[in-house]
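Undergrad: This is the structure alone, sequence omitted:
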């Protein structure tokens, strides 16, 4: 068959196959254009889930009438003019494909008016056939109507889902946008009825949105559990919100990532976040977060996907490490008692912060508390489970009784978790706090304390390598063998001494001592896969932590063990001083807080 030039209409329809997947894709492109035009309010009118009608009206800058034909021409844009512009794109749209692609598979109308013009102008396109520019009444800004999507491509239309499903995709994308742009008002109607309104809020310092926008997009439960993240370094800035580990999801439906304000799906960042939550999240559950990563636009390529869903970082290893360490450090500060009433407005955690800010503990309590051993010499890391149980089953027995406080000012000097008053069913500790009641699951709390002590002790010793009596040959792909040679130093830090034995084989001479009895071949392959994809591997630490968690679980105080008041108070003080003590090793909460006004409501006091 002879080579021929494709007609413009067919070229646009092919492009539409990449850009226009469903009605939500159309809404995305049109709304992003409105934002690039400086809109402060955007109205989205939909019919039949967007299949029958999508109308997007904005109050942005508009455009001159003579530019309308260019607006529906391929590769025509006002947003880039050179390669330098492309390498530092700061707008949401820039490819110049969206409008002509959408117009090629719909009945399309665009009307616009600049603020300094007396009247507006409109241009209709039907199935890719461009009409004439005509005068039209139009307020300042731009209105785009897309009717009968895919009417001329019936095969594509058959792949669309039910009206409710298509509307759900649109609503989810608008929710993502609302999180990123709290300064813009969004109004949505469906089949002639108002369905959603996101009010505009003044941005909080540094571009962070208010708790009100957080609540109206992700729900009040998320807003109440949200901890603010703010960290900067190495030319990167990460800010946003993470939900406390006790607030987890069955799916990844509340994980939002933005790079320089652009919503993206990035496996690198998602993997870093998952690793950061691994030590505090219940098995099979998903964390919830809204994260904004800002960096020099020249360090990220946004032109790797036709619909701009993905980006490529010039230094993905640095980005992965930065996100992981920021979130990991922030989650370490989720100590029991530090955020008794966490809210989107008040609970703030810096990725670089340490200690327990804003808290003062009675010195006598800490001074007289018998703590677990911390050094490697005191806690041999190769203890078997039975030995660990014997070493850690004894609770902290030396502590003073609860001090008697003047009833006129009983809250003075009360630590975050208060003072123990009773034990309930041999399982829970009841504690009187300054502003209400604290309930602690004593096994879960002690388990976390023991786990963190074991990790600290092992970290002080480092990842020791155990030489193998007979070097072990490991069959790998040639790509994996090359990688093992290149990353030999990193593998050595993780406890693996590896040398190349052939094009597709490695010789394993030593393995991490703590994991020597496991499947080290499979572990090595997984580590190499991590290094190839993310530039680092946390599998060794993960496997180690799983073993230490088991040891801590067996060593923790069991249910139905009666504790004295000094023992209970000692446990509370340890919780306040231990990282991640808000959750046990398996992600369950270790404590709950009931404010006094809530307890009053139980008994209708004051009514």
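TA: All right, it came through fine. What you see is a predicted model, and the numbers here were worked out from it, not measured in a lab.

Undergrad: Only C-alpha atoms from now on, for both contacts and neighbour counts.
TA: Will do.

Undergrad: which strands and helices sit next to the biggest strand by length in the chain?
TA: Under DSSP state E, the strand in the chain containing the largest number of residues is strand 465-475. Counting contacts by 3 or more CA pairs under 8 Å, 6 or more residues apart in numbering; DSSP states H and E, strand 465-475 packs against strand 505-512.

Undergrad: count of residues packed around residue 216?
TA: For residue 216, the neighbour count with other CA atoms under 10 Å is 17.

Undergrad: ok, the residue nearest to it when sequence neighbours are not counted - how many residues close by?
TA: The shortest distance from residue 216 to any non-neighbouring residue, by CA to CA, 6 or more residues apart in numbering, is to residue 198 (7.7 Å). Residue 198: 21 surrounding residues under other CA under 10 Å.

Undergrad: now swap in the one 4 residues further on and tell me
TA: Around residue 202 there are 13 other residues, counting by other CA under 10 Å.

Undergrad: now it, what's its secondary structure?
TA: At residue 202 the chain is in coil, as set by DSSP: H, G, I helix; E, B strand; the rest coil.

Undergrad: okay but it is in contact with residue 182, surely?
TA: Yes. With contact defined as CA atoms under 8 Å, residue 202 reaches residue 182; the gap is 7.2 Å.

Undergrad: Now for the residue nearest to residue 216: which residues touch it?
TA: Contact analysis of residue 198 by CA atoms under 8 Å, 6 or more residues apart in numbering lists 178, 185-187, 213, 216.

Undergrad: From those residues, pick the one nearest residue 521.
TA: Ranked by distance to residue 521 (CA to CA), the contacts of residue 198 are led by residue 178 at 46.8 Å.

Undergrad: Run through the residues that contact that closest one.
TA: By CA under 8 Å, 6+ apart, the neighbours of residue 178 are 184, 186, 198, 213, 217.

Undergrad: take a look at this one as well, against the first:
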């Protein structure tokens, strides 16, 4: 008897189903994509007990006639691929979300599947698949003029081992909701509704296709704050286009869960794309902060391989460096266009820090000591206190002293700035400096509080970046040039970029076929591991085609220098210095956040301040 056995067809189907339908959210993904491919303009999704008990999806797509409905539950039968003139099937020009013809038969082999479909002008028909056993067509009732209703029950009942690896109902419900949100982001012109265990958790109406409709859809899913703090991204290069919205650096999160990437409207999880997103924000965020973004790559299907995995969550690009460079360049251009803008949530967070304290507890405090009374005697009303006495305004110098700003006024008496001048500047006109750290500026409709050190740190860093981009990086010659051994191909790859390295202060040349000679290094780097740096550069060139290791190291050093050489907290500034800092912030890109991703200023609108005092 042979040691190799042919598996039964039902076992083959169940093994294959494990690749396509990993969990209930995978089934929802496949069914929603089928509905979108069928031209549905609205899709209703319902799930019970994490989708394991029941998943019901109804759409108003084109529907299926009897013969198509019978073929739909057979493995590798699809309407998405068409034979070419020479009889071959083209897998390099896929323009639909589905194409493998595995979803419905996979679900039918591990669950109880009931499909009711009605084509335009046809009758509604139903077909059932129970653990791989297919029943015949039957007449059925369908509420709409056309569309499909799929009822999937007892998922994985035919493969009990898979049930052991399912997570809690709450986790599975969250995965289903996340999958529906991703699909809704990619197709703003399709309406979606989602019910989990009888509770409506999502209701999205179809939006007009385009940037405005997409932003409204993203704001409906990610929150109105995203809509208020998102930057439009729209760049193209060599036939590849990147669109979407990315959040301001000060509008960030502690994890990368709110990063959504789509390729030809297909939700994907790709390390290349997420790495490019991280690199674009490297100058603006601390290592433990992550940007919010929804980015859409449009590319010729022939330059893309979506047939990598049955779940179709991974893709391969013909030219990954082109796509990566486009993402980084487009995001940096979008961030630069934001200028000094900071997230609106910064002000909201600041306002929540204000607490209205009751005055009543203050009346029960112990009486001050004689020494305390003597210290404030010059600023007290004559005793006995006369309630009807006329109020005399306290002078600026006395108020500054009483508030503990300084022993003497921090500034000269504030310079009166005309109202027209205040209106002319986004960050307003400086009025005071408190605690020798924060600048208070008056704007046309509120006030701005600036962290002088964080703001100046960003300005210095941006100046250093401009100098680096223009090739003004000083080199330091090594007393003894260092030889670094590499592979032959690595030497050629590194020497080919010697001019780019020279602009950043690193001088390398070939030293035989398998080594390079380093003569100069950037003066900023001081005593560093030259051999390790060169090998990191070679790895970057091999994987990404970019000199990331040197750029990131130089950026880190520049950030440290900017921090050390900026205006320190505790330094007194006069009115002219404060206004000069504000004007420079307005003219400098990215000045809304420091090098570590923290905001450099907080803007409070007058209407919000008035709410604090109950005036509105």
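TA: Perfect, I can see it now. Remember, it's a predicted structure, so these values are computed and weren't measured experimentally.

Undergrad: hmm, back to that, between residue 202 and residue 182 of structure 1, which contacts overlap?
TA: By CA under 8 Å, 6+ apart, the residues touching both residue 202 of structure 1 and residue 182 are 209-210.

Undergrad: Now which residue in structure 1 aligns to residue 221 of structure 2?
TA: In structure 1, the residue paired with residue 221 of structure 2 according to TM-score structural alignment is residue 217.

Undergrad: Around the aligned partner of residue 567 of structure 2 in structure 1, count how many other residues there are.
TA: Under the alignment (TM-score structural alignment), residue 567 of structure 2 pairs with residue 557 of structure 1. Counted with other CA under 10 Å, residues neighbouring residue 557 of structure 1 total 23.

Undergrad: How about residue 154 of structure 1?
TA: 11.

Undergrad: residue in structure 2 matching it?
TA: So, by TM-score structural alignment, residue 154 of structure 1 is matched to residue 160.

Undergrad: distance of the match of residue 567 of structure 2 from residue 428 of structure 1?
TA: Separation of residue 557 of structure 1 from residue 428 of structure 1 (CA to CA, to the nearest Å): 12 Å.

Undergrad: shared neighbours of the two, anything?
TA: residue 442.

Undergrad: re earlier: in strands, which of the contacts of residue 198 of structure 1 appear?
TA: Counting by DSSP E, these contribute 185-187 to strands.

Undergrad: Would you check that residue 248 of structure 2 makes contact with residue 231?
TA: Yes. Counting by CA under 8 Å, residue 248 of structure 2 touches residue 231, with 6.9 Å between them.

Undergrad: Compare the two (neighbour count), which wins?
TA: residue 248 (28 against 19).

Undergrad: residues touching that one, list them.
TA: So residue 248 of structure 2 contacts 229-231, 291, 335, 338, 342-343 (CA under 8 Å, 6+ apart).

Undergrad: Apply 6 Å and report the result again.
TA: Contact partners of residue 248 of structure 2, counting by CA atoms under 6 Å, 6 or more residues apart in numbering, are residue 229.

Undergrad: Ok, residue 131 of structure 2 next?
TA: 108-111, 158.

Undergrad: out of the residues you listed, which one sits closest to residue 200 of structure 2?
TA: When the contacts of residue 131 of structure 2 are compared against residue 200 of structure 2 (criterion: CA to CA), the nearest one is residue 111, at 24.9 Å.

Undergrad: For residue 98 of structure 1, see how far away the counterpart of that closest one in structure 1 is.
TA: If you follow residue 111 of structure 2 across to structure 1 using TM-score structural alignment, you land on residue 106. Using CA to CA, residue 106 of structure 1 is found at 12 Å from residue 98 of structure 1.

Undergrad: more neighbours, the two?
TA: A count of neighbours by other CA under 10 Å puts residue 98 above the other of residue 106 of structure 1 and residue 98, at 29 against 24.

Undergrad: so how far is residue 584 of structure 2 from the counterpart of residue 422 of structure 1 in structure 2?
TA: Counting by TM-score structural alignment, residue 422 of structure 1 lines up with residue 432 in structure 2. The gap separating residue 432 of structure 2 from residue 584 of structure 2 is 18 Å, by CA to CA.

Undergrad: out of the two, which sits in the busier spot?
TA: residue 432 (23 against 15).

Undergrad: and that one, helix, strand or coil?
TA: Assigned by three-state DSSP, the conformation of residue 432 of structure 2 is strand.

Undergrad: ok so, going back, hang on, the match of residue 567 of structure 2 packs against residue 441?
TA: No. With contact defined as CA atoms under 6 Å, residue 557 of structure 1 does not reach residue 441; the gap is 10.6 Å.

Undergrad: where do the strands sit along the stretch 51-200 of structure 2?
TA: 54-59, 112-118, 125-130, 133-134, 138-139, 147-153, 191-196, 199-204 (DSSP state E, counting those that start in this stretch).

Undergrad: what does the stretch 301-450 of structure 2 give?
TA: 304-305, 316-317, 429-434, 438-443, 446-451.

Undergrad: what's the second one in contact with?
TA: It stands for strand 316-317 of structure 2. Looking at what lies outside strand 316-317 of structure 2 - CA under 6 Å, 6+ apart - the contacts are 304-305.

Undergrad: And for the last one?
TA: Applying CA under 6 Å, 6+ apart, the external contacts of strand 446-451 of structure 2 come out as 438-441, 600-606.

Undergrad: Could you do the first one as well?
TA: Defining contact as CA under 6 Å, 6+ apart, one finds that strand 304-305 of structure 2 is touched by 315-317.

Undergrad: In PyMOL, select just the buried ones from those.
TA: To isolate the buried members of the contacts of strand 304-305 of structure 2 in PyMOL, using 16 or more other CA atoms under 10 Å:
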select buried, resi 315+317
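
Undergrad: could I get the contacts of strand 304-305 of structure 2 as CSV with distance to residue 17 of structure 2?
TA: Output for the contacts of strand 304-305 of structure 2, formatted as CSV (distance: CA to CA, whole Å):
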residue, distance to residue 17 of structure 2
315, 20
316, 23
317, 27
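
Undergrad: and of the contacts of strand 304-305 of structure 2, the nearest to residue 94 of structure 2?
TA: residue 315 (12.2 Å).

Undergrad: Tell me who's in contact with the aligned partner of the closest one in structure 1.
TA: Matched by TM-score structural alignment, residue 315 of structure 2 corresponds to residue 311 in structure 1. The contact partners of residue 311 of structure 1, taken as CA under 6 Å, 6+ apart, are 301-302.

Undergrad: go on, residue 43 of structure 1?
TA: When contacts are taken as CA under 6 Å, 6+ apart, residue 43 of structure 1 is in contact with 56-57, 187.

Undergrad: Closest to residue 93 of structure 1 out of those?
TA: For those, the nearest to residue 93 of structure 1 is residue 56 (15.6 Å; CA to CA).
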